[in-house]
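[1] sharing a sequence plus its predicted fold:
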Amino acid sequence: MSIRTFVVGVGMTKFEKPGSKEWDYPDMAREAGTKALEDAGVAYDRIQQAYVGYVYGESTSGQRAVYELGITGIPVINVNNNCSTGSTALFLARQAVKSGTVDCALALGFEKMQKGSLGSTYEDREQPMLNHLKELFPLFEWGGEPVAPYMFGAAGREHMEKYGTTPEQFAKIGWKNHKHSVNNPYAQFQEEYSLDDIKAARVVYEPLTKLQCSPTSDGSGAAVIASERFVDEHDLWDRAVEIAGQSMVTDTKDTFTDKSAITLVGAKMSRLAAEQAYEEAGMGASDVQVVELHDCFSTNELLTYEALGLAAEGEGGKLVDSGDNTYGGRWVVNPSGGLISKGHPLGATGLAQCSELTWQLRGQADKRQVENVTGALQHNIGLGGAAVVTVYKPAR
């Protein structure tokens, strides 16, 4: 018999520009973790395992982080999966509960980042993205731009060439997400821009302008995951949200044989993860109303519409133009402002997405609230690579 799994508590910090606030990762973790435990009504000594995600940090930083919440001798597992680190911690916590190994686990993620574009930490060994870049360089010219916008910008160019997608359609995604973030007190940016502002911003790598790119950020997020038995025993049904389906997928051979920038940035990983998560949940894209997806760049949001089944292949631009990705449309995508405007502290992003969707399903998202939410979808991806897709529904 399959064990049902639930999010019973979530919490996060406001995401901040690196260096703009005097805090360190233990402070971030304490704030987000305490909020999640209080939201669940669960004391830390009831947590049986903790999965702690971060990309930039020293070994056992996970222990140092959760020791701010308590020191109880439980297993603490450090997690690093590039930009999908937070949702990987969530995946592992849910897996521990679903397997019956534990009844209550904590997933926590944080990041204290350097200013500016992402770069490598170690220069004396092969970079994990080298094989991806070797495949991409012959397809699209690289002029020394930061690698991430180059890769996702190239994927956008490929979509334009194959399907006629326009730079304005990508810009509309940046415009939408900045507009959504105005109502999110946790967002790093809460300023609305006009579409002309988005298009006129500094070009990073065509078709991407600066206001279509996620910033580096500091911050933390956390979630408490529990079994049905634990929810029953502690009478947590009033706050429980069910994880109905979840899948993690890494690169398949197609990544390196398709000769496609779109595949190299994980579109097929995302599609396969979505198919598997939908199958477990017994739900599909038509059964959700709100989506938090990995818009590290506006191009990736459009590609992900198609990977998640919100639009047919090649028709992501039509979805943008129809308005079916925002309030009043078929889905509300990234009501939080997404990575573009909420921010992207790598280890925390997946857990911030989980927090937003939990609030949406509970009806606690304040001015961001989507009407009549009965299903929610989360997508988080890290190149190198891993994609995690999670389907949520009300506990009862």
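    Now that the structure is in, tell me what you want to look at.
[2] all contacts plus neighbour counts: C-alpha atoms, from now on.
    Noted.
[3] can you show me the strands along the stretch 201-350 of the chain?
    Using DSSP state E, counting those that start in this stretch, the strands assigned to the stretch 201-350 of the chain run over residues 203-205, 208-209, 219-227, 241-250, 290-292, 332-333.
[4] this is the comparison structure:
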Amino acid sequence: MEQDVRVVGVGRSAYHRSTAGWYPVSALGEAIGCAMADASLEPMQVEQVYLCASGGARLPWQESLLRALGHVPPIVSVDASVAGASRALYLARRDIEEGRAHCVLVAGIDHGPADAPSEQSMALWTAAAREYTRRHQCRQETFAMIAVKAHQHAFHNPDADYGQPLGLDDVLAGQGGFAPLPRLQFAAPAYAASALLVCSTEFARRLALSRPVRILAQVCSDELRGPAVAPDTPLQSVGYERDMAVSWEVYERAGIGPADLQLCELHDRATVTELLLYEALGFCREGSAERFIEDGDNTYGGNIVVNPSGGLLGMGFGASTSGLAQCAELVMHLRDRAGSRQVPHASIALQQDAGEAGSIVTLYRRD
């Protein structure tokens, strides 16, 4: 019999744009310790660890686990290159659903060297922005407004290292970009550590764990993959149709729709990826993202608060941690513990994470 899965503890370090003062082993241990304290669990109750670590396994991660848990459970390493952090959560959730474990720690660490967006990726995203602009007469300022919103949100997030407020002119004047996307419309790399504790509903109830958050549904694009077809447009190349298929599958499994959501954390490595996801995730109709942005429906007071953390644009990007940091942010809001950036009446939230070859969409609900 499949088990429902709950997130019962979260821990997230501050994001750092350089390695100055950054000690990855200590940061990972602290993130795990915070997640354990948040869940009020005993260390020996952790049966399995999924670890996503960029830069290889050359640092003594066992030391972090030993420091935080007092023992080193079995560790499964997850490749950081393809939405690695979210894939680690996906695998842990599946283990619990299928009865192979009752309590799993999922951890991620980005320790370098951090990868800035490649020229090829930036050119591809810019081509997608140009194609969308041609199709729907979208203004350059619309893309820039997403970056402004991201930094406004990040300003209220103490973990964000790119949270300085920006004006529209600042973003449009960013140096060295590809019109219509200057460099301030691409997420910069960062170093961080994150950890989550997930468990079965039976485990959470038996231990009377406080305020768990239920994973309503989760879909990885691997599950939907059909015959390989080479993309023939920039929009297809950045995964627009893939993301649409994954999101509607997760809505169907959960029995809800985008109108039921109050907040979302999504993969905004560029402003154009966020704009396209508004439509792919069903937040607005195809071709209407510009009106959605200009009406403020992507922020506080609008239809849905997108990336209240500041997202990758405001926090920085790390392949091994971003998916876990997204989940931690949503869990804080669903528990009414997000401080000054709390989304009012948050009860259902969506997470979308993506990598080079796929995407993962997860729905959460407060208990």
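    Okay, I see it. This structure is a prediction, so every number in the text was calculated from the model and none was measured.
[5] and of the strands of the stretch 201-350 of structure 1, who's closest to A267 of structure 1?
    Among the strands of the stretch 201-350 of structure 1, strand 241-250 comes nearest to A267 of structure 1, with 11.0 Å by CA to CA.
[6] tell me how far that closest one is from the chain's mean position?
    A distance of 13 Å separates the centroid of the chain from that of strand 241-250 of structure 1, by CA atoms, centre = their mean, to the nearest Å.
[7] repeat for stretch 379-396 of structure 1
    Chain-centre distance of stretch 379-396 of structure 1: 7 Å, with CA atoms, centre = their mean.
[8] buried ones in that stretch, by neighbour count?
    Within stretch 379-396 of structure 1, the residues scored as buried using 16 or more other CA atoms under 10 Å are 379-395.
[9] same thing with stretch 248-260 of structure 2?
    Using 16+ other CA under 10 Å as the test for burial, stretch 248-260 of structure 2 gives W248, E249, V250, Y251, A254, P258.
[10] the fourth one and G257 touch, don't they?
    I take that to be Y251 of structure 2. Yes: using CA atoms under 8 Å, Y251 of structure 2 is in contact with G257, at 5.5 Å.
[11] helices - which of the buried residues of stretch 379-396 of structure 1 land there?
    If you go by DSSP state H, the buried residues of stretch 379-396 of structure 1 have nothing in helices.
[12] could you give the number of residues near the alignment partner in structure 2 of V241 of structure 1?
    Alignment note: V241 of structure 1 maps to V213 in structure 2; criterion TM-score structural alignment. Neighbour count for V213 of structure 2, taken as other CA atoms under 10 Å: 24.
[13] next, work out how far apart V213 of structure 2 and D367 of structure 2 are.
    6 Å (CA to CA, to the nearest Å).
[14] most remote residue from structure 1's center?
    Within structure 1, E233 marks the point farthest from the mean C-alpha position, 31.0 Å out by CA atoms, centre = their mean.
[15] how near is that one to D258 of structure 1?
    E233 of structure 1 is 51 Å from D258 of structure 1, where distance means CA to CA.
[16] which residues does Y193 of structure 1 contact?
    Counting by CA atoms under 8 Å, 6 or more residues apart in numbering, Y193 of structure 1 touches W175, H178, K179.
[17] rerun at 7 Å
    By CA atoms under 7 Å, 6 or more residues apart in numbering, the contact set of Y193 of structure 1 is W175, H178.
[18] which one in structure 2 is aligned with it?
    Residue correspondence to structure 2 (TM-score structural alignment): Y193 of structure 1 is matched to L166.
[19] that older thread, make a markdown table from the strands of the stretch 201-350 of structure 1 and add distance to E16 of structure 1 to it.
    Formatted as a markdown table, the strands of the stretch 201-350 of structure 1 follow (distance: least, CA to CA, whole Å):
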| stretch | distance to E16 of structure 1 |
| --- | --- |
| strand 203-205 | 22 |
| strand 208-209 | 21 |
| strand 219-227 | 6 |
| strand 241-250 | 28 |
| strand 290-292 | 19 |
| strand 332-333 | 22 |
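[20] just those strands: most buried one?
    Each of these was scored by mean neighbour count; the highest is strand 219-227, a mean of 32, by mean count of other CA atoms under 10 Å.
[21] the nearest residue to G167 of structure 2 once chain neighbours are set aside is in what secondary structure piece?
    Of all residues not flanking G167 of structure 2 in the chain, V148 sits nearest, at 6.1 Å (CA to CA, 6 or more residues apart in numbering). Applying DSSP states H and E as the criterion places V148 of structure 2 in helix 140-154.
[22] what mean distance separates the helix or strand following that helix from the matching residues in structure 1?
    Next in sequence after helix 140-154 of structure 2, counting helices and strands by DSSP H and E, comes helix 168-172. In the superposition against structure 1, helix 168-172 of structure 2 averages 1.1 Å from its aligned positions (mean CA distance after the TM-score superposition for structure 1).
[23] which strands or helices does helix 168-172 of structure 2 pack on?
    Contacts defined by 3 or more CA pairs under 7 Å, 6 or more residues apart in numbering; DSSP states H and E place helix 168-172 of structure 2 against helix 140-154.
[24] pull out the buried positions in the helix it packs on.
    By neighbour count on 16+ other CA under 10 Å, the buried set for helix 140-154 of structure 2 is 141-154.
[25] got the contact list for G363 of structure 1?
    Listed by CA under 7 Å, 6+ apart, the contact set of G363 of structure 1 reads Q369.
[26] give me that answer again for 8 Å
    Neighbour list for G363 of structure 1: Q369, V373 [criterion: CA under 8 Å, 6+ apart].
[27] tell me the counterpart of it in structure 2.
    Counting by TM-score structural alignment, G363 of structure 1 lines up with D336 in structure 2.
[28] same check, this time on F152 of structure 1
    The equivalent of F152 of structure 1 in structure 2 is W125 (alignment by TM-score structural alignment).
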